[in-house]
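**Student:** coords please:
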Amino acid sequence: MTDTTAVRVMVVDDHPIWRDGVARDLAEDGFDVVATADSVRAAVARAGAVTPDVVLMDMQLPDGTGVDATVGVMSVSATTRVLVLSASSERDDVLAAVKAGASGYLVKSASRSELRDAVTATAAGQAVFTPGLAGLVLGEFRRIAGGGDADTDNPTPPITERETEVLRLVAKGLSARQIAAKLGLSHRTVENHVQSTLRKLQLGNRVELTRYAIEHGLDG
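**Tutor:** From the prediction side, this is the model:
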C-alpha cells in the first residue's frame, strides 16, 4: 500500500457533512489532514499558515469560486498542489480550474480508493483527472486553436513525434510505467523523453508539462 503519512492535506468545501466526511476518510487512510476550510477567505488564510502539500478544492464556495481559492492558495503557498473535487463536470469549470493552476480535477462520484490514489498522485506531482475530463479539456483547447485564437507568436518548440506521444499520455494522467507499457518502451526511455521535453519547453515538472499540453492541444 502506498505510504500516505507524509502527505499534508487541506479540505475546502462549504458543506460540513461532506467536508468532515472526506477529511475523516483521508485521515483514516493515513493522510495528515492539517486543516479544513469552508470559504475562499478561510482557504487562503489557512493555506498560508499550514502550507499543505495538497488542497482538495470544491468549485462552489459562499464567497467565490474554487478558481478564486486556487489562485489565492497558490499565491500564499507556492509548493501546494490543488486537486479539485467537485460535483460539476462542466467544461467551463474544468477548463477554468486548470487555467487557474489546479493539478487535477475529480468529480464527487469518485470512490474513496480513487480519491486516496488521486491525492497521493497529486502530491507526487502527477496530473489527475476523472476519466474523460482530460480529453474534454484537450478537445476544448484544440477547438480554440483551430478557430484561430491560438498564440501564433509563441509556436510549439521542436519536440519529436515520440516526445509528443509521451506528452499526450502524461496529460491524460498516466505514470511513466503506464506509458512505458502502453508504448512498448522501457521505463528509463520514457523518463528520458519526459526530461528531454521538460528541458526543451523550459518547464519545471510534470504538472507544468500537462498544462502546456492542454494549452497547446497536443494529443499526438
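
**Student:** please count neighbours and contacts with C-alpha atoms only from this point.
**Tutor:** OK.

**Student:** list the contacts of the host helix or strand of residue 69.
**Tutor:** Assigned by DSSP states H and E, residue 69 falls within helix 66-76. Under the criterion C-alpha atoms under 8 Å, 6 or more residues apart in numbering, residues 39-41, 43-44, 47-48, 57-60, 80-82, 84, 96-97, 100-102 lie in contact with helix 66-76.

**Student:** from these, which land in helices?
**Tutor:** Taking DSSP state H as the definition of helices, the contacts of helix 66-76 contribute 40, 41, 43, 44, 47, 48, 96, 97, 100.

**Student:** quick one more, to check against the first:
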Amino acid sequence: MHAIRVLLVDDQPMIRTGFRLILEAEPDIEVVGEAPDGAGAVERARSLCPDIVLMDIRMPHMDGVEATRRIVAEGLPSRVVILTTFDLDAHVVDALRAGASAFLVKDGPADSLVDAIRTVAAGDSVLSPRVTHSLLDRFAHLGAPAAPDVPSRLGALTGREVDVLRALSRGLSNAEIALELGVGETTVKTHIAHILEKYGLRDRVQAVILAYDCGLVVPRGRR
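**Tutor:** Got it, this is the predicted structure:
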C-alpha cells in the first residue's frame, strides 16, 4: 500500500517537529520533507512531489497563500492542507481560492490532522459535509439563493447541476442532496464531477466558492 507522502511547511521548527511526531506514528503516512517558508515549500514540492503539503498560512518571505497559488498553477500533483492559528483567519478563504483543499486550526486534536490528511489524499471527499458547513458558516455565511435566475457565469451548467451546486453551498452531503432532489447518490456524484470538470475545479469546496463568487448564493446580511 502506498504511504501518503507529506511535506511539512512552517516557520517554527518546534511546530514542524510536533507534526512530524504525530504523522510518523501512523503506518500509512510518511513525512518526506520540511520547509521553513512558502518559497521553500514550492521548491520542495517540485523536487519531492508529495501527496500532501501541510502548509502554515502565515510565514515570512512568502506566505502560504502565495505558495499554494504557485503549487497549483504549476500543476504539481500535491494537494495543500492549510494550517492557521486562528479559525477566523481572513486569509483562509484566499488560500482556498488559490487551490487549497482544506484548512485546519493548529490547536485542534491530533486525530483531526491525521483524518484530514487521509481524506484529502483520498480525493473522493476532500472535505466532509460537516467541515464544509463550518467553512461556509465562518467565512462565506451563505444563505438563500440570490435570485431565481442562474448567474450568466454558470451558463455551462444544466438545471439539475445548478440545483446540486446550490445544495452543495448549503453544506449538504451527497446523501442529503440525493434525498432532497429525489435522485440516486451516484447521480449526485456524477453531477458534482461534471461541475468540477466544466469549471476546472479541484474539489467541492472550490465549487462552493464558485457559487458564492458568481452570486448563486449570497451572505445572509445582504439578502
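
**Student:** that older thread, which among the ones in helices among the contacts of helix 66-76 of structure 1 count as buried?
**Tutor:** Listed as buried from these are 40, 41, 43, 44, 47, 48, 96, 97, 100; burial here means 16 or more other C-alpha atoms under 10 Å.

**Student:** ok, which pair from those residues is furthest apart?
**Tutor:** 48 and 96 (22.5 Å; C-alpha to C-alpha).

**Student:** on that earlier part again, with distance to residue 209 of structure 1 added, can I get the buried ones among the ones in helices among the contacts of helix 66-76 of structure 1 in a markdown table?
**Tutor:** Listed next are these as a markdown table, based on distance: C-alpha to C-alpha, whole Å:
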| residue | distance to residue 209 of structure 1 |
| --- | --- |
| 40 | 27 |
| 41 | 30 |
| 43 | 26 |
| 44 | 25 |
| 47 | 24 |
| 48 | 26 |
| 96 | 17 |
| 97 | 16 |
| 100 | 15 |
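
**Student:** list the contacts of the residue nearest to the spatial centre of structure 1.
**Tutor:** Of all residues in structure 1, the one closest to the mean position by C-alpha atoms, centre = their mean is residue 103, 1.7 Å from it. Listed by C-alpha under 8 Å, 6+ apart, the contact partners of residue 103 of structure 1 are 81, 82, 83, 122, 125, 126, 127, 128, 207.

**Student:** of those, which are reproduced in structure 2?
**Tutor:** Contacts from the contacts of residue 103 of structure 1 that recur in structure 2, judged by both residues aligned by TM-score structural alignment, their matches' C-alpha atoms under 8 Å, are 81, 82, 83, 122, 127, 128.

**Student:** map the third one across to structure 2 for me.
**Tutor:** Which is residue 83 of structure 1. Mapped onto structure 2 by TM-score structural alignment, residue 83 of structure 1 lines up with residue 81.

**Student:** do residue 28 of structure 1 as well
**Tutor:** Per TM-score structural alignment, residue 28 of structure 1 is aligned with residue 25.

**Student:** count the neighbours of that match for me.
**Tutor:** 10 (other C-alpha atoms under 10 Å).

**Student:** likewise for residue 131 of structure 1?
**Tutor:** Neighbours around residue 131 of structure 1, by other C-alpha under 10 Å: 13.

**Student:** in a helix, it, correct?
**Tutor:** No: Residue 131 of structure 1 is assigned coil when assessed by DSSP: H, G, I helix; E, B strand; the rest coil, not a helix.

**Student:** in structure 2, what residue spans correspond to helices?
**Tutor:** 13-24, 38-48, 64-73, 91-98, 110-122, 129-135, 159-168, 174-181, 185-198, 204-214.
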